[in-house]
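Asker: Structure of the sequence below:
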Amino acid sequence: MKAQPKASHYINGRFVDDEQGAPVEVIYPATGEVIARLHAATPNIVELAVEAARAAQDGWARLRPAERGRILRRAADILHARNEELARLETLDTGKPLQETTVADPASAAEALEFFGGVVAGFHGDYVDFGGGPFGYTRREPLGVCVGIGAWNYPIQGAGWKSAPALAMGNAMVFKPSENTPLSALALAEIYTEAGLPDGLFNVVQGFGDVGAALASHP
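Answerer: Predicted coordinates:
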């Protein structure tokens, strides 16, 4: 039983590997079988992911919110269409019963994309008339590049829950899944690309706590 992805990382719209990184073995909890072998991100991989996100974010932020929402909703449609395949992958990754992943995990990620893809067009600044001429206004601006760090027990859900609001509001993301359950985030990255998300906006890098720390402290 194997679930080997094309490569360990997904950066700038394509799979990327660097065999200099520490080995990451993905184990099917039900049997103890190694179902995939990946490599943790090296400092070079981390930099590639961050730079790809930075390069892509500004153009994405200038896109109309309604168009950003349409892309997220297309990704949600693909998640729904591939639910059975993704549920099997999540079961292999986490050991959850297939009866659970089929109804909960990919569907929950899709629902996050649907929700934020639907409401983002309504997020805007406010205009306040103070009377007699003076007025004030607020602007909603994206933060830039965000980091998402996933938990082992909700892999594809966590990736969807973290990326959907960030992307909807015009940010880019570098996502590091748990080293214990790293597979479905790569599948989500491919789905985003298929849905029309510009390259570099959702990047996935693998690794242990040191990779998460490098991302969280990155300037």
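Asker: hey, let's count contacts and neighbours off CA atoms from now on
Answerer: Noted.
Asker: Run through who's touching the helix ranked longest in the chain.
Answerer: Scanning the chain for the helix with the most residues, using DSSP state H, yields helix 43-62. Residues outside helix 43-62 that contact it (CA atoms under 8 Å, 6 or more residues apart in numbering) are 11-12, 18, 68, 142, 144-145, 169-174, 198-205, 211, 214-215.
Asker: for comparison, sequence B:
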Amino acid sequence: MAQKAFSDWIALASSLAYEGRAFIDGELQWAQSGRTFDCISPIEGKVLTQVADCDGADVDRAVSAARRTFKDRCWSGLSPRERKSVLMRWASLIRAHADEIALLETVDSGKPIRDTVAFDIPESAYCIEWFAETIDKIGGEVAPAPETFVGLVTREPVGVVAAIVPWNFPLLMAAWKFAPALAAGNSVVLKPSEKSPLTAIRVAQLAIEAGMPRGVFNVVTGGGLPGKQLALHDHVDCVAFTGSTLVGKQIMQCAAQTNLKRVWLELGGKSPNIVLQDCADLDRAAQAAANAIFYNMGEVCTAGSRLLVHRKIKDALLDRLLSAARLYEPGNPLDPSVAMGAIVDQAQLARVLDYIEAGRSEGKLVAGGARVKQQTGGFYIEPTVFEVTPHAKVAREEIFGPVLSVIAFDTVEEAVEIANDTHYGLAAAVWSSNVNTVHEVSRQLRAGTVWVNCYNEGGEMCFPFGGYKQSGNGRDKSLHALEKYTELKSTIIRLR
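Answerer: Here you go, the predicted structure:
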């Protein structure tokens, strides 16, 4: 199939229908209060549509629907084969509407269309398929017990799961939550970011078309209020959250204040990308380093925002890095040739620019540092590179933008110390041609994912994803994700 041209995507965008109502109990619904907010595209800063601004009353409706469906077992009570069939049909419908959903994702969040078409949407469908395939293949255990007993260990769905997800990968991050939760038999209330709610609403409609019972999958839209209400709600059994560490802490506090619901958190990162002196391929390392921070405008929790380079090869690597960064010139994300789109909104744009100003006062600006394409009305920033010390603000705090801190070191021990000197522990990478070194360094790095001689590659669903320290707890992806949405039950049967 021929790829669509820039003009094709522009034409499709002009005819696209934008749905802004919440999806509760199988129906599109405005907030009971009647309040709405503007959904603004970062491409040109224009309003796309009005979105329901939900509050506690709407959350109550959504949770009640989810609780009812869980109680009556219209989903959890289906056979594994039946649940699998519905989820597979849902994934097929998402694939069938892939261009529409990719376009919604791009105009809503500023992500390049080439990425949403090739990655975000197909990977979201694949995530649903992957967990659907697990349903009829995972059983329980027969525990060793005395002859007079039979001991069974089974997993049961936890109940009502609230998934609160971010704006950088709106549908994919949601799928990482709702796919295993639904596969395990739970009912779900999804709260997308107010910055990027459109794809969540669309796929919820497709869930009903696929045959999912009404009320099993709900979407409440709005700002921080519905998220907080879900975290506080006594009829929510589990909250799965991806976002900032600050908000993650608040969600844990809400759970502790109410019913002690399960809380799973995938939070921030300030990931180190370590290039040792014996790196065998500086060209590849430079390309990977550029992609690690400039892909998706740097709005990636695992972004390689700290490039730690041995002092003796720093200049050589930096030259190659700056050359690679030129491929990420910001442009209209509807253009398939564009690799870097728009920052998600005005507030995030201002945040990134503030960090860039701090970097100017703390270190050496090597490249970029400016807002561009202001005449479009959109939110675009150049790929930006600083040389700084490990203690600079831009090297310690998560920016969530295309801003790279380059830090020189002299020994492997120093590199590991700098890498681990952070509140975060989501991801890391090490580049070396010495097999002993990469194993030793990988073991010392306090991170949930460590890449060796690559960055952000090999991210199949079979690898668990999550962090150490203040990067959160629990894991998305892999069979381990299913564990988050189940309760273990021991059933002990006396025979005589």
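Asker: TM-score for this pair?
Answerer: The TM-score (TM-score structural alignment, normalised by the length of structure 1) is 0.94; 219 aligned residues with a CA RMSD of 1.6 Å.
Asker: Check which residues of the longest helix of structure 1 are buried.
Answerer: Residues of helix 43-62 of structure 1 classed as buried by neighbour count (16 or more other CA atoms under 10 Å): 45-46, 48-58, 60-61.
Asker: cool, stretch 19-39 of structure 2 as well?
Answerer: Neighbour counts using 16+ other CA under 10 Å place 19-31, 36-39 of stretch 19-39 of structure 2 among the buried residues.
Asker: Give me the contacts around that stretch.
Answerer: Residues outside stretch 19-39 of structure 2 that contact it (CA under 8 Å, 6+ apart): 47-55, 57-58, 61-62, 65-66, 108, 194-198, 201-202, 204-205, 208, 213-222.
Asker: Which residue range of structure 2 does stretch 148-168 of structure 1 align onto?
Answerer: Taken onto structure 2 by TM-score structural alignment, stretch 148-168 of structure 1 occupies residues 163-183 there.
Asker: Show me how far that stretch is from its chain's centre.
Answerer: Here stretch 163-183 of structure 2 is found 7 Å from its chain centre; the criterion is CA atoms, centre = their mean, to the nearest Å.
Asker: do stretch 58-70 of structure 2 as well
Answerer: 25 Å.
Asker: So the residue located most distally from the centre of structure 1, which state does it fall into?
Answerer: Relative to the centre of structure 1, the most outlying C-alpha is that of G132, 47.7 Å out, by CA atoms, centre = their mean. Of the three states, G132 of structure 1 takes coil under DSSP: H, G, I helix; E, B strand; the rest coil.
Asker: so where do the helices sit in the stretch 351-496 of structure 2?
Answerer: For the stretch 351-496 of structure 2, the helices defined by DSSP state H, counting those that start in this stretch cover 393-396, 412-420, 435-444, 478-484.
Asker: which residue lines up with G136 of structure 1 in structure 2?
Answerer: Under the alignment (TM-score structural alignment), G136 of structure 1 pairs with G151 of structure 2.
Asker: so what's its match up against?
Answerer: Contact analysis of G151 of structure 2 by CA under 8 Å, 6+ apart lists 142-145, 490-493.
Asker: Same check on Q287 of structure 2?
Answerer: Counting by CA under 8 Å, 6+ apart, Q287 of structure 2 touches 320-321, 324.
Asker: Nearest residue to whatever residue of structure 1 lines up with V216 of structure 2 in space, ignoring adjacent ones along the chain?
Answerer: Counting by TM-score structural alignment, V216 of structure 2 corresponds to L201 in structure 1. The shortest distance from L201 of structure 1 to any residue other than its chain neighbours is 4.5 Å, reached at A172 (CA to CA, 6 or more residues apart in numbering).
Asker: Now for that neighbour: which residues touch it?
Answerer: Contact analysis of A172 of structure 1 by CA under 8 Å, 6+ apart lists 53-54, 56-57, 144-146, 166, 200-202.
Asker: TSV for these, including distance to D77 of structure 1?
Answerer: Putting the contacts of A172 of structure 1 into TSV (distance: CA to CA, whole Å) gives the following:
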residue	distance to D77 of structure 1
A53	24
R54	27
A56	24
Q57	23
G144	26
V145	25
C146	24
A166	19
G200	21
L201	19
F202	18
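Asker: ok, these in structure 2: which stay?
Answerer: Retained in structure 2 by both residues aligned by TM-score structural alignment, their matches' CA atoms under 8 Å are the following of the contacts of A172 of structure 1: 53-54, 56-57, 144-146, 166, 200-202.
Asker: From the residues you listed, pick the one nearest G118 of structure 1.
Answerer: Taking CA to CA as the measure, G118 of structure 1 lies nearest A166 of the kept ones among the contacts of A172 of structure 1, at 13.7 Å.
Asker: Now do the helices in structure 1.
Answerer: Using DSSP H, the helices of structure 1 run over 43-62, 65-81, 83-94, 98-103, 105-119, 155-168, 183-195, 209-216.
Asker: okay, the fourth one sits on what stretch of structure 2?
Answerer: On structure 2, the counterpart of helix 98-103 of structure 1 by TM-score structural alignment is residues 113-118.
Asker: Might you calculate how far that stretch sits from the centre of the chain?
Answerer: Remark: stretch 113-118 of structure 2 is offset 16 Å from the chain centroid, using CA atoms, centre = their mean.
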